[in-house]
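In: this is a predicted model, with the sequence first.
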Amino acid sequence: MADMDLQSKLPAFRGALHDKRTATVLGRWLGIAVLVCFATGVLSHYVQNPSGWLVDVLPSRPSWGYRLTQGLHIASGIAAVPLLLAKLWTVYPRLFVRPAVRNVRHGLERLSVAVLVAAGVFQLFTGLLNTVQWYPWPFSFVPVHFAVAWLFVGALFVHVAVKSPEIRAHWRRRSEATLRLGDEGDRRSFLFGVTAAVAAVTLTTVGQSLTPLKGLNLFAPRHPGYGPQGLPVNKTAAAAGTDQVDVAAWRLAVVGPRPFTLTLDELRALPQYEAELPIACVEGWSKSAKWRGVRVRDLLERAGAPASSRVRVTSSQSGGAYRVMEMGRGYTEDPLTLLALELNGEPLSPDHGFPARIIAPNRPGVWQTKWVAKVEAL
C-alpha cells in the first residue's frame, strides 16, 4: 500500500522525447564532444606538466599544434554544455523509476550514471570558470580537473558497456516499433534546436582561437585582437612586479661551460631573427604575432653548450608557478625558438615581457616565459 502511495506521488513524464531513441542520438554527439575534449585535455596536461623524460620528447612542430589542440579542447568543452543539458532533460524521468535498484546490472548502471553526471557537471563547470580565470574553490584546478577527467571518461565507458544492448537497439532512425504519429517530427525539431544551441555557443566563442571568426566572438573571455601591441595578456607586469625595469642595470645571465652576461644593448647587437608564432593559452585563446630576437641555440653555443641542451629559463617576476620553466632539446634546437625583444615591429611592452621573453613553437603560453633574467644550459 505504501509503495502504491509513493508511486502515485511521483511525477509522471509522458513527453514523447523522454525516450531511448532521443537519448541515444544525443549520447552519440555528447560522446564525440567528450572524447575530443578528453584527448586534447590529456595532451595539454602533459605538455604543461611534462615528466623528466617527456621534456626532451615533446616536439616543436607543427608550430601551430598546441594552438589547434587547445582550441579544440575549449571548443568541444563549451559545445558539450548544451548537449549535456539536453541529454539530462531527456533521461531525467528515469531517476524516478521504482524500485531504484532492480538487480546487480541495474545497480551498476545507476551508479555509473551518478558518477558520470556528477563528474560531467563538475568538469564543464570548473572548465568554464577556468577560461575566465576565476577559481572560487579551495583546491588546485589543474590536478583536480585532470584527475576527474579520467573518472568522467571511466564512468562513460562503464555506462556505455552497461547500456550497449539498448544503444544498439535504438541506434538506427526507425528503431522504435511503437513510434507514435508525429513523434519523429517532434524529435527532429528538438534535435534541430539542440544543434542550433551547440552551433550558437561554439560560433560565439571559438573566435578567440579561430581568428577568421573573431567577428563572431561575442561571449569568449578573450578577443584575439585586444591587448597591448594587439595581443592579449593574462598576467600583467604590475601583477608580476616587473613593471619598473632599470634598463641600465638589467643583465641577462647565460649559464653554461662558458657563462656570460649581456646588457640589453649587447643583446640587441647580436644577430636578430624573425618568426611568426602564436601565443596559445590554456584558457583557449590564441593569436599569431611577429616576433624578433636572438635564437636560443645561438646563446647556448656562445656559452659553450650544445644546441641540443635542455634549458632552464628563470623569470625576474617575484613569484608564481611558472617563474621557472624548462625546455627540451626539441625546442632549443629549433631555429624558431627565440629570446624575443620585439613584438609586431616594436620593443616588447612591459606586459609582454620587456626586456626579453621566450617565444617557441608548439608551446603553451604559460611556458612562453616573460621578463627573462637567466637562461641556463642543463
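Out: Sure thing, it's come through.
In: from here on, contacts and neighbour counts on C-alpha atoms
Out: Fine.
In: which helix or strand lies directly C-terminal to the helix or strand hosting L6?
Out: Secondary structure from DSSP states H and E places L6 in helix 2-9. The first helix or strand that comes after helix 2-9 along the chain, using DSSP H and E, is helix 20-48.
In: what sits against the closest residue to P347 other than its chain neighbours?
Out: Distance criterion C-alpha to C-alpha, 6 or more residues apart in numbering; nearest residue to P347, sequence neighbours excluded, is L341 at 6.0 Å. Contact analysis of L341 by C-alpha atoms under 8 Å, 6 or more residues apart in numbering lists R268, W291, R292, G293, V294, P347, L348, F354, P355, A356, R357.
In: circling back: just give me how far the helix holding L6 sits from the chain centre.
Out: Centroid displacement of helix 2-9 relative to its chain, using C-alpha atoms, centre = their mean, to the nearest Å, is 47 Å.
In: I'd assumed A305 was in contact with V254.
Out: No: assessed by C-alpha atoms under 8 Å, V254 is found out of contact with A305, at 10.4 Å.
In: now for the two: what residues contact both?
Out: A377.
In: neighbours around I78, how many?
Out: The number of residues packed near I78 is 22, by other C-alpha atoms under 10 Å.
In: against F219, how distant is it?
Out: I78 sits 11 Å away from F219, going by C-alpha to C-alpha, to the nearest Å.
In: one more: L191?
Out: L191 is 23 Å from F219, by C-alpha to C-alpha.
In: what of A240?
Out: Counting by C-alpha to C-alpha, the gap from A240 to F219 is 27 Å.
In: re the thing from before, between L191 and F219, tell me which one has more neighbours.
Out: Under the criterion of other C-alpha under 10 Å, the comparison of L191 against F219 puts L191 first, with 18 against 15.
In: hang on, the more buried one in a helix?
Out: Yes: counting by DSSP: H, G, I helix; E, B strand; the rest coil, L191 falls inside a helix.
In: what sits against E283?
Out: E283 makes contact with I74, N130, T131, V132, Q133 under the criterion C-alpha under 8 Å, 6+ apart.
In: please narrow those to those residing in helices.
Out: Members of those lying in helices (criterion: DSSP state H): I74, N130, T131.
In: returning to what we had before: tell me the one of the contacts of E283 nearest T178?
Out: I74 (39.8 Å; C-alpha to C-alpha).
In: by neighbours, which of the ones in helices among the contacts of E283 wins?
Out: I74 (27 neighbours).
In: got the contact list for it?
Out: So, once contact is read as C-alpha under 8 Å, 6+ apart, I74 ends up touching C37, E283, G284.
In: in addition, the following structure is provided for comparison:
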Amino acid sequence: MPLTFPPRFRGRSHDPRTATVVGRLLGPAILVCFLTGVFSHYLQEPPLWLAGHLPTRPISGYRVTQGLHVISGIAAIPLLLVKLWTVYPRLFVRPPIRSVLHALERASIAILVAATLLEVFMGLLNTVQWYPWPFSFRQVHWSLAWVVIGSLLLHLAVKAPVIAAHWRRRAAADPEAAADPGADGAELAVDRTDRRSLLFGLAASVGAVTLVSAGQSVTPLKDLALLAPRDPDTGPQGLPVNRTFAAAGITRDDLRSWRLRVDGPKPYELTLAELRAMRQHRVELPIACVEGWSKSAHWEGVRIKDLLARAGLPEGAPLRIVSLQRQGGYGVTEMDRAYTRDGLTLLALRLNGAVLAPDHGYPARIIAPNRPGVLQTKWVTRLEVLA
C-alpha cells in the first residue's frame, strides 16, 4: 500500500470522543496530585499566614495525602501516555499553523505536554531517591506543578466546545458518524469495539500499577507492592530508613559525647541519662515520607512542650531543631508552634519498645503528628527558640 503524507488516521481510538474519555480520567488524577502536592509543600515551607495554624490533626493526614500524591502520580503515567497516543495525529495536521491564535494554542499545548512529562518523570525518580540533575528537585517540582496546572486550565478553556460536544456518549454519536461520511454501520461498530478495547486496557493498566505500588502507604495492599521502592516492614526496628547515620556523616564518637541543649530564658543541657529520667510519654504515630511510604509505630520520649517549659518558655514557642548530621539535607529544620504545643509531639528516645537504633536517630529524634517524614529530625542535639 503506498504511503501518503500527511497520513490518514481512520480509527476511532484517535478521535475527539476517545481523547475526551481519557481526559476525564487524567484530569482528576492531575488535580489530586496537584492539591496533595500543595499540601505537602506548605507543611514543609509554611507561608507566614499559616504560622501557628499548621494542622496537627488528623494525625495520619500527611500519610493519607502523600500516599494519594504518589498513587495518583503513578496512575497518571499510563493515562498520560494513552492521552498523547490518541491525539498525536494532530501533529500531522496541515497547515501546521493557520493563524496567530492557532500558533499560541499549539505553543500552549507544547508547554503542557513538556511540563507534564517532566513533572511525572521527576516525581517517579524521586520515589526511588535518584536525582540525576544538578538542580533542586523540590523547588523545580513545585514550580513545574504551577506551569502544568496553568497550561491545563488554558487548554481546557480553549477546547471547551470540543470537550462539551464529546463529553457524553449520546452527544458524541452524531459527530462520530459525521467524522467519516463514507463509513458504514459495520465500520463504526468495529471502531467502537476498538475504542472499548483501548479503554479497557487502559483501565487494567492503571489498576495494575496502582495495586503493585500503593502498598507502601496502603497497609492492606502491602503484599502486592511489587513495584514500590520501599517495604514499610523492612528496616531496623520494623521501620524503613532513608538516611543511615553513616550516610549523615555521624560517628560513634559523636553519639558517645552527645548532649541536648535547649535555649531559652533558662537554657540548659541534658545528658541522655538525665533525659531518660524525665517523665516519658508513649504515642502511636505514623511516619510518612515524601517518597510515598508510610507506617505507624510506637514511640516513647519527652514531650517538646515539657522541654520548653523547663527552659522558661511559653507553650507553643516555634523552634529551630539542629541535628548532629553533617551530610544531606534537613540537618536543620523548623517546627511551627502548632506542633510544639501539641502533647503528641515528642523528642523520642525509644521506638517499638526498644532504644532507638542509630539509623533511626539515636540518641533522640523528633516525632510529631501530621508532619512530613523529612522534618521528623533525627540525631537532635539542640533546640533553639525562634523569634
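Out: Received it, and whenever you're ready, just let me know what you need. Quantities reported herein were computed from a predicted structural model and do not represent experimental measurements.
In: hang on, the earlier thing: mind checking which of the contacts of L341 of structure 1 are in strands?
Out: In strands, judged by DSSP state E, the following of those are found: W291, R292, G293, V294, P347, R357.
In: map the fourth one across to structure 2 for me.
Out: This points to V294 of structure 1. Taking TM-score structural alignment, V294 of structure 1 has V302 as its aligned residue in structure 2.
In: helices of the stretch 251-387 of structure 2, start to end?
Out: In the stretch 251-387 of structure 2, the helices defined using DSSP state H, counting those that start in this stretch lie at 252-256, 272-277, 304-310, 337-340.
In: what of the stretch 101-250 of structure 1?
Out: Under DSSP H, counting those that start in this stretch, the stretch 101-250 of structure 1 gives helices at 104-131, 141-169, 183-203, 237-240.
In: tabulate those (CSV), appending distance to L336 of structure 1.
Out: What follows is the helices of the stretch 101-250 of structure 1, written out as CSV (distance: least, C-alpha to C-alpha, whole Å):
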stretch, distance to L336 of structure 1
helix 104-131, 28
helix 141-169, 29
helix 183-203, 32
helix 237-240, 25
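In: G330 of structure 1: which of those is closest?
Out: Comparing these by C-alpha to C-alpha, helix 141-169 comes nearest, at 24.8 Å.
In: now do the same for T131 of structure 1: its match in structure 2.
Out: By TM-score structural alignment, T131 of structure 1 lines up with T127.
In: now its match: closest residue in space, sequence neighbours ignored.
Out: T127 of structure 2's closest residue in space is E291 (C-alpha to C-alpha, 6+ apart), at 4.3 Å.
In: now do the same for the one you found: its match in structure 1.
Out: The alignment partner of E291 of structure 2 in structure 1, by TM-score structural alignment, is E283.
In: state the distance from its match to R323 of structure 1.
Out: From E283 of structure 1 across to R323 of structure 1, the span is 19 Å (C-alpha to C-alpha).
In: what's the answer for L300 of structure 1, then?
Out: Distance of L300 of structure 1 to R323 of structure 1, given as C-alpha to C-alpha: 20 Å.
In: these two: which is more packed in?
Out: Between L300 of structure 1 and R323, counted using other C-alpha under 10 Å, L300 has the larger neighbour count: 27 against 19.
In: let me see the contact set for that one.
Out: V254, G256, P306, A307, S309, A377.
In: nearest spatial neighbour of P278 of structure 1, chain-adjacent residues omitted?
Out: S288 (3.7 Å).
In: count of neighbours near the one you found?
Out: Counted with other C-alpha under 10 Å, the neighbours of S288 of structure 1 add up to 19.
In: just to revisit the earlier point, other residues contacting the helix holding L6 of structure 1?
Out: With contact meaning C-alpha under 8 Å, 6+ apart, helix 2-9 of structure 1 is reached by R98.
In: go with 6 Å
Out: The contact list for helix 2-9 of structure 1 (C-alpha atoms under 6 Å, 6 or more residues apart in numbering) is empty.
In: swap in stretch 51-61 of structure 1?
Out: With contact meaning C-alpha under 6 Å, 6+ apart, stretch 51-61 of structure 1 is reached by G328, R329, G330, Y331, P361, N362.
In: mind redoing it with 10 Å?
Out: The contact list for stretch 51-61 of structure 1, computed with C-alpha atoms under 10 Å, 6 or more residues apart in numbering, reads 46-50, 65-66, 308-310, 326-334, 336-337, 360-363.
In: now do the buried residues in that stretch.
Out: Of the residues in stretch 51-61 of structure 1, V55, D56, L58, P59, S60, R61 count as buried by neighbour count, 16 or more other C-alpha atoms under 10 Å.
In: the second one -> structure 2?
Out: If I follow you right, that is D56 of structure 1. Aligned partner of D56 of structure 1 by TM-score structural alignment: G52.
In: look at its match and give its secondary structure.
Out: Following three-state DSSP, G52 of structure 2 is assigned to coil.
In: isn't L117 of structure 2 right up against L80?
Out: Yes: here L117 of structure 2 reaches L80: they are 8.2 Å apart, a contact under C-alpha atoms under 10 Å.
In: okay, the two: which has more neighbours?
Out: Comparing L117 of structure 2 with L80 by other C-alpha under 10 Å, the one with more neighbours is L80, at 22 against 16.
In: now that one: how far from I366 of structure 2?
Out: Here the distance between L80 of structure 2 and I366 of structure 2 works out to 39 Å (C-alpha to C-alpha).
In: and stretch 34-42 of structure 1, which stretch of structure 2?
Out: Under TM-score structural alignment, stretch 34-42 of structure 1 corresponds to residues 30-38 of structure 2.
In: among the contacts of L300 of structure 1, which one has the most neighbours?
Out: A377 (26 neighbours).
In: how close does the residue mapped onto that one from structure 2 sit to P286 of structure 2?
Out: Taking TM-score structural alignment, the alignment pairs A377 of structure 1 with V385 from structure 2. Using C-alpha to C-alpha, V385 of structure 2 is found at 26 Å from P286 of structure 2.
In: sounds good, over and out.
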